[in-house]
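A.B. asks: Sequence below, structure please.
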Amino acid sequence: MTPTARRAAVLGSPIAHSLSPVLHRAAYARLGLADWSYGRREVDEAGLAAFVEGLDGSWAGLSLTMPLKRAVIPLLDGISGTARAVNAVNTLVFEADGTRHGENTDVPGLAAALRERGVHEVAAAAVLGGGATAGSSLAALAGLVRGPIALYARTPAKVAEFAALAEHFKLTLDPRPWSRAGEAAEHELVVNTTPAGVADELAERLPEQVGTLFDVIYHPWPTPLAAAWERRGGVVLGGRDLLLHQAVTQVELMTGVRGRGGEILEAMRAALAARDDA
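C.D. replies: Predicted structure coming up:
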C-alpha cells in the first residue's frame, strides 16, 4: 500500500450480507479517495479484541454490526455522549494519535431518514424491540416525538436498561408487554427493530388507517409487516434508508470530509441501484 492509502471495513458475524462495502466504496470514488479501500471481515465477540489490536496505522475506521456494537466499548479510548447514552457503538474511528473513538451513527441516520420522508414531528410513537437498535431508535426519536413512546419488548427486563437513556434524552417511555404489540400500529410512527420474522404476526392485525413505519430490516425485503403496511397506504421506510443515512455520517467521520453529505448520499444510492439492476 502507498503511504497515503487508508483502510476501513465492516465487522460482524454473520457479515456476508452486508452492503456497507458497496456504499463506502461508492463514497470514496465520489470524493476522489482513490487510495482508500473498504472491506468486510467476519469477526465475532470472542475475536474482536485481537482483531482491533492487530491493526496497523493504515486503518482509518471500522463499521460495527451485530453482535459487536456493545462488545467494542471496552476497547475504546473515548466515546461520544450519544453512543454512551445508548450503550452502542457502530463506528470506531482511529484518530491521528492512534486512539480509538466510538460513535453511534444509527441515531442521526434514523432521524435523517425520517426527515427526508417528511417526518419532522409526531405526537406519539411506538418502538418494537429491546436491543441495541431499539436504544438508538429511542434516542433518534427524542427530537421528533412530543409525547410518550410506547415500547414493546419481548423481554420485559430489557426495558429497565433504557431508564438512563430515557432520562438522558428526556423521553417519556410507556413500557407495554409484547402481547399488546398489535396496538403499536395505532401510533402515528412505528419503528420495528426486532429480528427478521418476529413482527410478521402483526401484519395481519393492522388497522385500516396507518401512519409511518420504519422497519430497520433490509434483508429479506419487504418484510410481511412492511408489505401489509404499504397495502394500507402507509409510509414505509426500511433498513436501506437507515443504512444509507448512517453510512454518510460514518464516511464523514472516517475520512474527515465535511459538507459533501448530499453528494455522498447520491453516490451511495446510485451504487445500490446499479447493484440491484445487475
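A.B. asks: switch to C-alpha atoms for all contacts and neighbour counts from now on
C.D. replies: Noted.
A.B. asks: What residues does the closest residue to residue 121 other than its chain neighbours make contact with?
C.D. replies: What sits nearest to residue 121 in space, not counting adjacent residues and going by CA to CA, 6 or more residues apart in numbering, is residue 144, at 4.5 Å. If you count contacts by CA atoms under 8 Å, 6 or more residues apart in numbering, residue 144 has them with 111, 119, 120, 121, 122.
A.B. asks: want to put them side by side, so please do this one too:
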Amino acid sequence: MAGAAPRMTVRAAVLGSPVAHSLSPVLHRAAYAALGLDDWTYTAVECAEDGLAPFLAGLDASWAGLSLTMPLKRVALDLAAEVSELAVAVGGANTLVRRDGRWHADNTDVHGIVAALTEAGLGAPASALVLGGGATAASAFAALARLGLAKARLAVRSPERAAASLAAAERVGLAVDVATLDRVPELLDVDLVVSTLPGRAADAFAAPVAASRAALFDVVYAPWPTALAAAVAGAGRTVVGGFPMLLHQAVRQVTLMTGRTDVPVAAMRAAGETELARRA
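C.D. replies: Just a heads-up that it's a prediction; the model follows:
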C-alpha cells in the first residue's frame, strides 16, 4: 500500500529592520506546536522598506502569511491587493495574509491593545493620555475608540510630527487634544496613561505619572520593567506592559494565517515569558 504523499511545508515569517530581537517566532512556533501544525514554519527575515515589494514578488504558494514590524507597516498598504478597513483607518498593517493568491493587509495591533487592557481590568477607561505620536499611537487611538472613548489627550515632542497618528484618530472618530511632552504633569487627571515612547524615553515622566491616579499601559516589553512602569507599580496602581499586547496581536495573526480559532493563548504566553526571562 502506497504511503501518503508528504504534506507541503506552509511558511510564515516576521519581516522588519531590525528584526533579530523579535519575539514573534517564539510565539507563533509555540502556537503551531500546540495546534499540531507540524508542517508550518515561522522565521524572521531582515527586510527594509524598499525590500518588501521584491520579497513579496519572490514568494511561492507555500507562503501563508507575514507579520510586519517597522518600517514596513505603511508601505504594506500600497502593496496589498486588499486592505482591511481597520488597517486603512490606522494607517498601517502589521499582517499580510495570502488569500486566493492575493495578499490581504490587516492590523492586529489594535486587537492586541484592547485584549491586553481588558484582561487587566482596564477595558473601560473614561479618559486617557497617550505619550508619543508615532505609528503605535495610531493603533492606541483606535483601541481607545473601541473601548468607548470619544476623546483623548496626546503629548508629543513635536506636534507637527504627529500628523499621521492624529489623522488616524480622526478616522476612528476620536477627538484628540494635543500638547507637548513638557506639559505632561498638567495632563495627568486621567484614568489611563498609554506610553508609546521607545526605550527609556519615558523615564522622565515616572515621578509625575506615579503621583497621579492613572493606571499605565507601557508598550515596551524589554527590558522590563521600565522606570515608568516600576514607579507606577510601586504606587500601587495597575500596570500593563508591552508583552500582553504583543501576545494578543500574535494570537489574532495565528487565526488569520491558519484559520484556527482555538489558538493556545496560554502556551504562547508561557513560551514568550520563558524567552524574555532567558534574554533578561
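A.B. asks: circling back to that earlier point, any chance of a PyMOL selection covering the buried ones in the contacts of residue 144 of structure 1?
C.D. replies: To isolate the buried members of the contacts of residue 144 of structure 1 in PyMOL, using 16 or more other CA atoms under 10 Å:
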select buried, resi 111+119+121
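A.B. asks: conserved subset of the contacts of residue 144 of structure 1 in structure 2?
C.D. replies: Retained in structure 2: 111, 120, 121, 122, out of these (criterion both residues aligned by TM-score structural alignment, their matches' CA atoms under 8 Å).
A.B. asks: Of those residues, just say which sits nearest to residue 24 of structure 1.
C.D. replies: Proximity of these to residue 24 of structure 1 was ranked by CA to CA; the top entry is residue 111 with 20.2 Å.
A.B. asks: quick one: what helix or strand has the aligned partner of that closest one in structure 2 in it?
C.D. replies: Counting by TM-score structural alignment, residue 111 of structure 1 lines up with residue 114 in structure 2. Assigned by DSSP states H and E, residue 114 of structure 2 belongs to helix 109-119.
A.B. asks: Could I get the full set of strands for structure 1?
C.D. replies: For structure 1, the strands defined by DSSP state E occupy 6-12, 36-42, 59-64, 78-79, 91-94, 100-103, 125-128, 149-153, 173-177, 189-192, 212-215, 235-237.
A.B. asks: Throw these into CSV and include mean neighbour count, thanks.
C.D. replies: Formatted as CSV, those follow (neighbours: other CA atoms under 10 Å):
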stretch, mean neighbour count
strand 6-12, 22
strand 36-42, 17
strand 59-64, 24
strand 78-79, 18
strand 91-94, 25
strand 100-103, 22
strand 125-128, 26
strand 149-153, 24
strand 173-177, 16
strand 189-192, 24
strand 212-215, 24
strand 235-237, 20
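A.B. asks: Dump the ones you listed to TSV, plus distance to residue 21 of structure 1.
C.D. replies: Formatted as TSV, the strands of structure 1 follow (distance: least, CA to CA, whole Å):
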stretch	distance to residue 21 of structure 1
strand 6-12	7
strand 36-42	6
strand 59-64	10
strand 78-79	24
strand 91-94	14
strand 100-103	19
strand 125-128	28
strand 149-153	32
strand 173-177	36
strand 189-192	25
strand 212-215	22
strand 235-237	21
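A.B. asks: out of those strands, which comes closest to residue 278 of structure 1?
C.D. replies: Of these, the one closest to residue 278 of structure 1 (CA to CA) turns out to be strand 36-42, at 20.2 Å.
A.B. asks: Give me the mean deviation of the helix ranked longest in structure 2 from structure 1.
C.D. replies: Assignment by DSSP state H gives helix 242-258 as the longest helix of structure 2. Comparison of helix 242-258 of structure 2 with structure 1 after fitting gives an average deviation of 0.4 Å (mean CA distance after the TM-score superposition for structure 1).
A.B. asks: That helix: which residues count as buried?
C.D. replies: For helix 242-258 of structure 2, burial by neighbour count (16+ other CA under 10 Å) applies to 242-254, 256-258.
A.B. asks: Pull up the aligned stretch in structure 1 for it.
C.D. replies: With TM-score structural alignment as the criterion, helix 242-258 of structure 2 aligns to 239-255.
A.B. asks: starting at the chain centroid, how far to that stretch?
C.D. replies: Centroid displacement of stretch 239-255 of structure 1 relative to its chain, using CA atoms, centre = their mean, to the nearest Å, is 9 Å.
A.B. asks: Direction-wise, compare the longest helix of structure 2 with strand 10-16 and give the angle.
C.D. replies: Comparing the axes of helix 242-258 of structure 2 and strand 10-16 via axes from the mean of the first three to the mean of the last three CA atoms, to 10 degrees yields an angle of 140 degrees.
A.B. asks: contacts for helix 242-258 of structure 2?
C.D. replies: 24, 27-28, 31, 64-65, 67, 95, 97-98, 108-113, 115-116, 217-221, 260-261, 263-265, 268-269, 272.
A.B. asks: Residue 199 of structure 2 is in contact with residue 219, isn't it?
C.D. replies: No - between residue 199 of structure 2 and residue 219 there is no contact under CA atoms under 8 Å: 9.5 Å.
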